[in-house]
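S.K.: this is a predicted model, with the sequence first.
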Amino acid sequence: MSKVIVFGSLNMDLSIESDHMPNLGETIIGRGFITNPGGKGANQAVAAAKMGAAVCMLGAVGADAFGDQMIAGLAEHGVTCEYITRSESCPTGVAIITRVCGDNFITIDAGANASTRIDAVRRALDEVAEPGDVFLAQLECDYETTWAALAEACKRGLYVAINPAPAHEIPEAVLPCLDLVVVNEGECEMMTGIYPADATSARAAADKLKESGVGCVAITLGARGSMVFCSNETIESVPPKTRAIDTTCAGDTYIGAMVAGYARGLSLADSVALATKASAMATTKVGAQQSIPTLAEVE
């Protein structure tokens, strides 16, 4: 079985529920405050580990209590944390999350996430990476480091995947390095200029990315499920009906499960099915990593 190597963010989520978003200058009463380990990179690493993959996390936290909690939480889920560095000059990243009617609004302070440089990624890959392993990144770390890391992983024969979130353009030179791009509706529109309102527009957006050199494109569509375009294979997946409480980690769960399926040698169809069910289940609990189901629960 291949490994999943995740280079990405580690944030402590500070989450509160309210009936509506406050207006400028307004103070409102909330409820259900929680702190929960999160960050797109760490969430996707935990999801992959919970779906049965061997996972190694690359990234950085501060030399603070949040950093201690982040590493302890990842280790508890079986993620290798040896290559997470501790910054003395930057605090652990933080995400402020307001939950409204089952959806969420998020503001992030990157903190130590922006401190990792490509030399640290290369050193880690020298020690842990083997051809055929998965390398997964997002865009909550330093952009230049991320672009260089994706190219480095491609050069080493890894299966390179990215979730370009928060939405940001990817340099044209990097696109041919990508075996898998996973985007939601907004990220899809930002990257291609096409909003995936239906199957036709989703295919047009995917074709545009594939023409740029991307191998496989997965477009997540919220409650509508997802569409995956890979070579000559197209898979449309509709999630089971659930009572959504908090969508904070649904997308990260989908991505982590997708790459875990690849690393475990599952077919594309089975990987998508696993990701679809896991992400739907993640919406039924509050929080980020604590909401991700285990493989046994999904099965």
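M.R.: All right, it came through fine. For clarity, every value in this text was computed on a predicted model and none was experimentally measured. Numbers count the residues shown, from 1 in each chain.
S.K.: could you use CA atoms for every contact and neighbour count after this?
M.R.: Fine.
S.K.: leaving out chain neighbours, which residue sits closest to residue 38?
M.R.: Closest residue in space to residue 38, ignoring its immediate chain neighbours: residue 11 at 5.0 Å, by CA to CA, 6 or more residues apart in numbering.
S.K.: would you map the helices across this structure?
M.R.: For the chain, the helices defined by DSSP state H occupy 40-50, 65-76, 118-128, 143-155, 185-192, 199-211, 250-263, 268-282, 295-298.
S.K.: comparison target below:
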Amino acid sequence: MDLVVHAERLPARGETLLGGAFATFSGGKGANQAVAAARLGASVAMLGCIGDDAFGAQLRDGLRNERIDTAHLHTADHTSSGIAVITVAADGANTIVVSPGANAALTPGHVDAAQDAIDDAGMLICQLEVPLDTVRHAISAAARLGTPVLLNPAPAQPLPDALYRQVSVLVVNETEAHLLTDVPVDGPASARDAATRLRAKGVETVIVTLGAAGVWYSSDAEEGHLPAPRVDAIDTTAAGDTFVGGFAAERVRGASIRDAIDFGQRAAALSVTRRGAQASIPTQAEVRAQSPLAAAIR
């Protein structure tokens, strides 16, 4: 559950800042990405853990309302649901601190119980708000079953080299790319350098999201820079998750990597014009109403 307070700016270290409006929104990277994929046209099943508290009940109901399969959404007894404390500045920038709660209770055993769902999937999406050992187990299962894997390594942490070779699509932002490659990323040129290093580890396709500067992508077939749609951002919470869900939904439908990125970017651009995490995610019809971006800039 996202606990969101708005302020004119982000506080400095040690500063107490008087904020404005406060609200709660259903969130969590995995759930955000699941909701995004579902609203953007995919059939989605969610594997995760919630607490036996009021937030957990709300989170489960929210996923069901999006027609997401929650058969593998487990309740951890005597545990709080995960929360994120989020400050959003007037320009849309944010800071986020996550307390994992029940997310930490997701085990390889839960993954084993979901083998049929992973086998049937067109893509498995993973992020790192659950234990890394569980993520590794899920990715290994998907690789064994022939299911493509999209990994969004956030919150960023070092990854074992063997994991990269099992990942079909790695989606990272500037901070994550820097941590994983030691390349400071501040634009398309440095993003290309970081993507080259990550692809050398065995990833099939690397996508580096650059916020308002767009996306750099690199695969065996092509690489390039796609600019982002120009919008007036008011809240960037879940923009990256919206991109991931949109990209995955479009890719599973058979779109090319470039077209799937374009679709994901347009979905993310709409999301930053609205407040909240899942509340900000657009529908497939809303994204289709926009014009596709121009050809990639080489």
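M.R.: That came through, no problem. Worth saying up front: this structure is predicted, and the values here are computed from it rather than measured.
S.K.: TM-score them against each other, please.
M.R.: Comparison of the two superposed chains (TM-score structural alignment, normalised by the length of structure 2) gives a TM-score of 0.93, and 287 aligned residues with a CA RMSD of 1.4 Å.
S.K.: what lines up with residue 190 of structure 2 in structure 1?
M.R.: Residue 190 of structure 2 maps onto residue 201 in structure 1 when the alignment is built from TM-score structural alignment.
S.K.: if I pick that match, what's in contact with it?
M.R.: Shown in contact with residue 201 of structure 1 (CA atoms under 8 Å, 6 or more residues apart in numbering): 194-195.
S.K.: state the distance from it to residue 120 of structure 1.
M.R.: Plainly put, residue 201 of structure 1 is 40 Å away from residue 120 of structure 1 if you go by CA to CA, to the nearest Å.
S.K.: and what of residue 22 of structure 1?
M.R.: In this view, residue 22 of structure 1 and residue 120 of structure 1 are 41 Å apart by CA to CA.
S.K.: before we move on, the earlier item: what's around the residue nearest to residue 38 of structure 1, how many residues?
M.R.: Neighbour count for residue 11 of structure 1, taken as other CA atoms under 10 Å: 32.
S.K.: I'd guessed it sits against residue 39; true?
M.R.: Yes - using CA atoms under 8 Å, residue 11 of structure 1 is in contact with residue 39, at 4.3 Å.
S.K.: need the counterpart of residue 220 of structure 1 in structure 2.
M.R.: In structure 2, the residue matched to residue 220 of structure 1 (TM-score structural alignment) is residue 209.
S.K.: hmm, residue 176 and its match touching each other?
M.R.: No - counting by CA under 8 Å, residue 209 of structure 2 stays clear of residue 176, with 9.8 Å between them.
S.K.: so which of those two has more stuff around it?
M.R.: Higher neighbour count among residue 209 of structure 2 and residue 176: residue 209, with 28 against 22, using other CA under 10 Å.
S.K.: what sits against that one?
M.R.: The contact partners of residue 209 of structure 2, by CA under 8 Å, 6+ apart, come to 171-174, 215-216, 240.
S.K.: one more time with 7 Å, if that's ok
M.R.: Counting by CA atoms under 7 Å, 6 or more residues apart in numbering, residue 209 of structure 2 touches 172-174, 215-216.
S.K.: residue 284 of structure 1 pairs with which position in structure 2?
M.R.: Using TM-score structural alignment, the partner of residue 284 of structure 1 in structure 2 is residue 273.
S.K.: spatially central residue for structure 2, please.
M.R.: The C-alpha lying nearest the average C-alpha coordinate of structure 2 belongs to residue 241 (CA atoms, centre = their mean; 3.1 Å).
S.K.: rewinding a little: and the residue nearest to residue 38 of structure 1, how far from residue 42 of structure 1?
M.R.: 8 Å.
S.K.: one more: residue 22 of structure 1?
M.R.: Using CA to CA, residue 22 of structure 1 is found at 29 Å from residue 42 of structure 1.
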